[in-house]
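Colleague: coords please:
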Amino acid sequence: MHDTFLEYVLDDLLRKELDITQCTFVLPSKRSGTFLKKHIASRLEKNIFSPDVVSIQEFIGNLSDLNQASNIDLLLLLFKVYKESQIEDSDDFSSFINWGQTLLQDFNEIDGYLIPATDILNYLSAIKEINHWSASKEKSELVENYLQLWKNLETIYNNFYEALLEQKRGYQGLIQREAVKSLENGVYQNTQSNPIIFIGFNALNAAESNIIQHYLEQGNSHIYWDIDSYFLNDPIHDAGLFVRDYQYNWPYYKHGHKIETQNNFLHDKNITITGVPKSMSQTKYVGQLLEEIGEKEHIDLTKTALVLADETLLNPMLNAVPRNIPEVNITMGMPLNKTVLYSFFVNFLELHLNVSERGWFYKRVLEYISNPYTLTLSTESQGTFAQRLSNDIKEGNLLYINAEALSKYPKAQELLSVIFPEDTLTPIEWINNCLLLIERLKIIYQEEKNALELEYLYRFYALYNQLKQYLDKVDFMGELKSIKNLFKQLANMETLDFIGQPLTGFQIMGMLESRNLDFETVIITSVNEGILPSGKSNNSFIPFDVKRDYGLPTYKEKDAIYVYHFYRLIQRAKNVYITYNTEPDVLEGGEKSRLITQLLTDKNLEEHITHTIATPKISIDPKPLIQIEKDGQFMEDLRTFAQNGFSPTSLTNYIRNPIDFYTRNILKINDLEEVEENIAANTFGTIIHDSLEQLYTPLINHVLTEEHIKSIKNQVPEIVQHQFTQNLSGVDISKGKFLLVYNVILKYLHNFLEDELQQLKRHEIKILALEERYEELITVPGLDFPIKLKGTLDRVDEFDGTLRIIDYKTGKVEAKNVKVTDWETLITDYDKSKAFQLLCYAYLYSKKHGKSDVQAGIISFKHLSKGLLPFSEDKDTRIHADTLATFENYLFQLIREICNAAVPLTEKID
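Modeller: This next block holds a predicted model:
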């Protein structure tokens, strides 16, 4: 048994007495070629020139004199050809790019499988015509345009093919078709005297298959399949699907040649299958696994590979690799659109696509300035503008950010002019601004010597320069919108290639990078349906049955490719670890892969396999209530707080939850308000309070008359509008949800004033004070520092000679909230907080004016019909001196508890 397939091939060539230095080796990928060279080198006694080792793509490329064109060049050329076709109402570029990519893939397959394009494209056109056949003779314009594309498809294909040949360029399928033609025409008949050795192929398209067979027929070439007899001889095992087909159909095998199989799969191996909840946890689990592997003497890390079926896990995986693994080699591509830097540029683009004459919409701005890269740019020397701008947006409730708002950050003006330029950006300006941002980031990361970030930056730098070149060539990219799709496509197609020293250290790779390579220890992650195999995504315009009829690969064949890779990986391995996600996410694929089920139900593997589900250790401890001891610092802060004054709200905060009192009132941690697109309850209340104050202020010390009320009713709209701008700058109340809120407030105030008019018919009301602040120093027995009590009374009036203290509430208030039957509840039950507040106001008023016998009540705007809800004890709604004396006792008791260093603050749970 050989350690690896490549060594087996070299030994077999030796047995056939072929001089390996004279052979040309053709492999599926360049990477496997690197490993082959390593094995050749280790067998040689003397120095020689390396034999030719090429990938199949290079080999076929050499048979035609065409160069592979980049994907984006192909798309631009295809668009040009499409535009020049007979289609009257053709798509613009940004729409085209959404389907052009798929069409390109279909052309590529048609050519690679050597299908006469005329046949299949006309057949497609006919199918579309039948599908859209309808009883009415007239086709709608939409259907007409749609059918026009299909009718013109053959012309588009032919013109595209011709245009590429003229430029001596092509896509893979086209180059393969041309290579087959040149072999058939005898251009390359006998130029090849060296034996050609084809190694480790699996799924070949018709062109590759024809070319390989052509050389095998010549007699001096050989082909080696890495296929285990276990799969090949099983008529339904997908891992052998393709090779069984070649064994059965190729003349080479019909004329006596045999396929030499490998026999490693059933050798002793340990397979551990583990279900782990969520993708991220898989990386953590693999991290722990690697740590254990790193400590085992008998496991050779250079013969260990981690294969990520879901390549987006590369970044988190890198963070999870433990320190005891000295060398890590990554050989895989990470699509650029999976990087954080990509989101930085996309956010930047979205920012400019959502700009209006009022400025940049705050949500996009917040999204952009909270991106890690913006925060990196927002250095001290830039006056940390990102953090400040974020606060200013929230505090100032800025729905749109304009030049005036940005002028507050003088240190960052130069940078801000790149991010928020004055004029609308054209695509080329957007690219230039992105390049300027890359330049700034580059300087920062060079100082930090952050190689990985610089690599990311470089890839985007190259991408933008590429985009720039295309913009020079084309004239259909006038708007930023059209570059959006192109940028997204490019970032999707381009990968950040990590190329390590493939011959040393522990390897991290994608599924396709593992071709032809063998490892003793293999870890495969994300083995879920929809990821491995990747499922029925049919990214093609050619329907399933047409593909089947013409011999094009369908999802069944595509699945079989992954099945082959999967089994080939574990075929020679001694230790196999497979993980899958037990909590399949709708977007990330489904339940555990059928490949796992297949392994688990295989009788021959029973003794080698263990299957477990990794569950995090969960122990539910009763959460202890938070307790905060009142240390010296706390008491100091409390003294300062007491000097500034206890307000009724701060005291009721304590009643609700002492920890709330601590965070809000002592530490002053206020949740930074969110920007209000919808109005918050407290802002709504503030606008009503302030409007009433403004309306009634001219009437202080007057006995109200009906004329007074009628005249202030007329001012309501204007005053509310003014209060809106005071409290919510940047809000437009002429439309949308704020218009509704504005009307609700008008309605509330209208109803309130109507109610006041009704009262005036039967009662005399005199306004004494509005929004008046009261402060009293009180001495609490047992405390050695003075306490200030403070509060703002919304309105004080005289109602038929009775003094009334009124508190406005826009929230829900019920009569029971202002009634006290058991005094103890006043300082223990938050439900009584409204009663507590009213007593505080009455207490403050009587301290200042020496008056008791007052009435204190709440007017609830939600229930205006209930009128004033007065504080009451038993039946009496007045607050007398003895009521205030009782209240004072409880107030002192509460303040003493707050100020008692021996009583810790203990959390209350609602």
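Colleague: hey, let's count contacts and neighbours off CA atoms from now on
Modeller: Fine.
Colleague: Show me the helices in the stretch 201-350 of the chain, by range?
Modeller: 206-218, 229-232, 241-249, 251-254, 279-295, 314-320, 340-353 (DSSP state H, counting those that start in this stretch).
Colleague: So for stretch 50-64, what gets flagged as buried?
Modeller: Within stretch 50-64, the residues scored as buried using 16 or more other CA atoms under 10 Å are 52-61, 63-64.
Colleague: Can you give me the distance of the nearest residue to I299 once chain neighbours are set aside to I271?
Modeller: The shortest distance from I299 to any non-neighbouring residue, by CA to CA, 6 or more residues apart in numbering, is to I293 (6.7 Å). Per CA to CA, to the nearest Å, I293 is found 14 Å from I271.
Colleague: this one as well, want them side by side:
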Amino acid sequence: MKTFLDYVAEDIIKKYGYDLSHMAVVFPNKRASLFLSDSLTRTARRPLWSPAYLTISEMFRRHSSLEVGDRIKLICDLHKSFIRCTGIDETLDHFYGWGELLLADFDDIDKNMADAGHVFSNLKNMHRLDDISYLTPEQKATLQKFFSNFSEDQDTILKQRFMQLWSNIGNIYDDYRERLRKQNIAYEGMLYRDVASDDTIEYKYDTYLFVGFNVVQKVERKIFDRLQEQDKARFYWDFDKYYMPSGGKDAVNEAGHYISGYLKYYPNELDSTSTDIYDNMSKRKNIVYINSGTDSIQARYISSWLRENGRTGAGQRTAVVLCNENMLQTVVHCLPEEAGNVNVTAGFPLSQSPLSSLVLRLSSLYLNGYNAGRRQFKRRYVMPVITHPYSRFISTRCKELKDMLYADRGHSLAADELSLDNGLSLVFGIEKNSGIVSWLTDIVAEIARNAKDGDAFFQESVFCIHTLLVRINGLISSGDLIADNITLQRLILQLISTTSIPFHGEPVVNTQIMGVLETRNLDFDHILVLSCNEGHMPKSLGDSSFIPYSIRKAYGLTTIDNKVAIYSYYFHRMLQRANDITLVYNSSTDDGQTGEMSRFMMQLMVESGYAIERRTLHTEKDRNIMTPRCIEKTPEVMDRLMNIGYLSPTAMNNYRRCPLRFYYNNVAKIKEPDNIDDDIDNRIFGNIFHLASELIYRQIMQPDGLVKSTDIERVLKDRKLIETTVDTAFRQEFFKTSDSTLRAVEYNGLQLINREVIIRYIRRLLEIDKTLAPFTIICLEGDVFEDVAFDTGETRHTVKIGGRIDRLDMITDSETGQQRIRVIDYKTGGSGITRKPCSVEEVFDPSLLREKHTDYYFQAMLYSALVRNNVHYNHNGLGVSPALLFIQHTRKDGYDPTLLFGKEKITDIKEYDDEFRFNLIALIKDIYNNEHDFEPTADRSNCDICPYRQLCGS
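Modeller: The predicted structure is shown next:
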């Protein structure tokens, strides 16, 4: 296939020869110049003097004494003019998005050379008599956000604010332009208008070739006209007969709307009647429409599409076009090896780079995690920074600091103690008066110095973020940007979200991956268009502007109609010379998707006459990418199993829930990560309560374990004693330090709430026990174990079972008057047991774990069975009863934590001992049976709270 630029190259050499140094070729965008240069070289087949290549933007900028200002500075200056003219003191971060919208309106007015005074005068008159009833609820909500919050008489206040803007928009325009001109800068439309209006400009080249334009704005037409009058302008138009008007009739397709109007004023240098150049849509094409359920399926399809029909070998003649450029990251990861070094022209979103996540964590540390008065940091903001993968480029001691904070949660987070070296001193040596931008700039610069050998993508992301921060810092230093740190943080994040990391490559070789705009002037044999949905092709066409449609239409400004015609041209021009076309759209309505194919696809189906093949990409619903797999009990696994030390009730309950979970936790020894922030989870809360209750009772009970009501009453009256004891428990279990003289405990708000709750729980426990006293505590947090022998086939094994009991006491039963031992397990959770098991058989039924909490029963009964036969704890052969003390459910008088089977109290485990041990041995045999692999549970409801669900793929 011969491309449009090939025809242009042939015509240039035919008409102008091989010395093209006296001419300039002007394109709508930069990319096409590289392809034209390649076409000229191939066509000439000999050395030639190359022409100058310009974009239309470069051409305007070369002929102006003004410079286009930095985007951030332009918005900052517009913000100043906005405040000055309206009196609305809106913060910069709230104004920024609206400032971009206002700047786009000004740019559009100037590029279309509209009379700004008339536009704004009509705008002011139109709204003076108008009300805001025509606004949609969504528009009102947006304006309310812009103009801050209103408490009453919303519409009246909103209208007043609205009118402040409309009545002053002309003043803003004039003030803004004057402000910029004094600084010798301009926005693009302002510069264009100055150049187009200046009749004294002398244009350097003898000939200007304008190639591949579609919509031409009035400022550009002004230049075209002037150069044409001087016989310096020539035009090469790229179109197809399919969408152009014929026989005096208007075009049936909006794609040809603009070019058809320009041809009469700016004649085509190529033969407009040539069927080879301009009648390609009538030629045979293989067109496939594909319906996909998700964007990721579309991306995965690229691999198989490229492997078909020799597309990977077609090099630059193959293109993957992204209507939704947010898919780039997924697409890049789905490319097959055969694709080689593809050429990516779409930029990678900076917000998706790992470095941007580090900047986000750092800014949160600066604004939320630092107490300037105490020069201390909050752990929840420190840990995400020093555990980030890129923190190693700040300091080699981040891991050391992380381990130190893991080991001692009570370690001071003072800036001086965290600053172990120069890199960490940059992070934690925060001086609020230096500002967040300077602080971030210094840290990113340190990362750049320490990561010189990083990959190209990483280096580019560092460069982009550092450049962005330096630009903001420069504006702050010059006084152009005045904002507090919170506003600056929001501004930084907004700018990161709108910035792309450019890819560099050799554009004229290999498969091309590009956005829609990059396809202008370029032709391909094989083309795959992804996300060709309504909303992406054309882009969502909300008429976002401060200038209503009627006024925009009247003054020749850009409207929705223009945008549809422009995108229609992009779509049809992209396809016109390709013979192998695949268009994929997302049919899902999730995540804001409409699920509709592009209107241009529908149009092509109806109007083109092509036999379009329809396909659907299906997910393999019966195939799970990650499915839980059994762990085989190999000799190595069995060896580890035999050496796990002992089986605790928790370990056996893990096995009952899910044998695979038992393997990960108890055999493979993969432990859950510790809680590293300032929050107190349920496990830590329970540990603090357990230790606090132990410490309290060690102070109450006599040397022989006797606890009297008078001793309990004394402690209940001494609130300071209880608080100090709870603080000690906090220090050991949460702050991970046992040295009470090291430093005072400092709690945050949530920790204080948890501390108060535990104090109340301790008091409630004492109140319950006061009604029971006198009684004897046999042990607190005491261990009980027993060796159990069992057979597996022909082999006999012995395993130690047992664990730590929260509390073992001896009471006098109020009903029988007999002494009995209670094995008490404290429970601080709020769920309790609403449905109780009625038999030992139910206790061992794994299907009742969730419904009846049989794991609680199992643990209490196992400890009771072990204590029953333990002469150290039960040398008198007393009855032993299992008990679960749910501290949140102890409000009823006469509360008894002794377990029940139905309504029958278990006053002595001996009655159920034989049946319990029979089932226990069966469970242990199953665990050690090498013919039973560690299988995932069949009850997937257990997976919801399993810490290993991601590991096993549940």
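Colleague: ok, residues contacting stretch 259-276 of structure 1?
Modeller: The contact list for stretch 259-276 of structure 1 (CA atoms under 8 Å, 6 or more residues apart in numbering) reads 1, 224-230, 232, 247, 253, 282, 285, 570-583, 596, 604-605, 608-615.
Colleague: about what we covered before: can you get me a residue count around the residue nearest to I299 of structure 1?
Modeller: 18 (other CA atoms under 10 Å).
Colleague: Am I right that it is in contact with K303?
Modeller: No: under the criterion of CA atoms under 8 Å, I293 of structure 1 makes no contact with K303, lying 11.8 Å away.
Colleague: what secondary structure does D671 of structure 1 sit in?
Modeller: coil (DSSP: H, G, I helix; E, B strand; the rest coil).
Colleague: cool, and the one 4 residues further on?
Modeller: Applying three-state DSSP to V675 of structure 1 yields a three-state assignment of coil.
Colleague: next one: L18 of structure 1
Modeller: coil.
Colleague: if I look at it, how far off is Y458 of structure 1?
Modeller: 46 Å.
Colleague: what's the answer for N644 of structure 1, then?
Modeller: N644 of structure 1 sits at a distance of 57 Å from Y458 of structure 1 (criterion: CA to CA).
Colleague: returning to that earlier point: inside helices: which ones of the buried residues of stretch 50-64 of structure 1?
Modeller: 56-61, 63 (DSSP state H).
Colleague: Could you identify the most distant pair in those?
Modeller: I56 and L63 (11.0 Å; CA to CA).
Colleague: Tell me where the stretch 701-850 of structure 1 has helices.
Modeller: Using DSSP H, counting those that start in this stretch, helices in the stretch 701-850 of structure 1 cover 706-727, 736-762, 833-849.
Colleague: I'd like to know which elements the shortest one is packed against.
Modeller: Contact analysis of helix 833-849 of structure 1 by 3 or more CA pairs under 8 Å, 6 or more residues apart in numbering; DSSP states H and E lists helix 648-656, strand 765-778, strand 787-799, strand 802-809, strand 855-860, helix 881-899 as its packing neighbours.
Colleague: And those: which comes nearest W150 of structure 1?
Modeller: strand 802-809 (67.6 Å).
Colleague: contacting residues around the closest one?
Modeller: 685, 689, 793-798, 838, 841-842, 853-861.
Colleague: That strand vs structure 2, average offset?
Modeller: Taking mean CA distance after the TM-score superposition for structure 1, the mean distance separating strand 802-809 of structure 1 from the aligned residues in structure 2 is 2.3 Å.
Colleague: Could you check how far that strand is from the centre of its chain?
Modeller: 52 Å (CA atoms, centre = their mean, to the nearest Å).
Colleague: Any buried residues in it, and which?
Modeller: 803-809.
Colleague: OK, contacts around G117 of structure 2?
Modeller: G170.
Colleague: same question but for N665 of structure 1, I mixed them up
Modeller: Applying CA under 8 Å, 6+ apart, the residues contacting N665 of structure 1 are S650.
Colleague: you'd agree it is in a strand?
Modeller: No: counting by three-state DSSP, N665 of structure 1 is located in no strand; its state is helix.
Colleague: related to what we said a few turns ago, for the helices of the stretch 701-850 of structure 1, which one sits closest to K30 of structure 1?
Modeller: helix 736-762 (60.2 Å).
Colleague: Out of the ones in helices among the buried residues of stretch 50-64 of structure 1, flag the one nearest to S514 of structure 1.
Modeller: Among these, and counting by CA to CA, the member closest to S514 of structure 1 is I56, at 15.9 Å.
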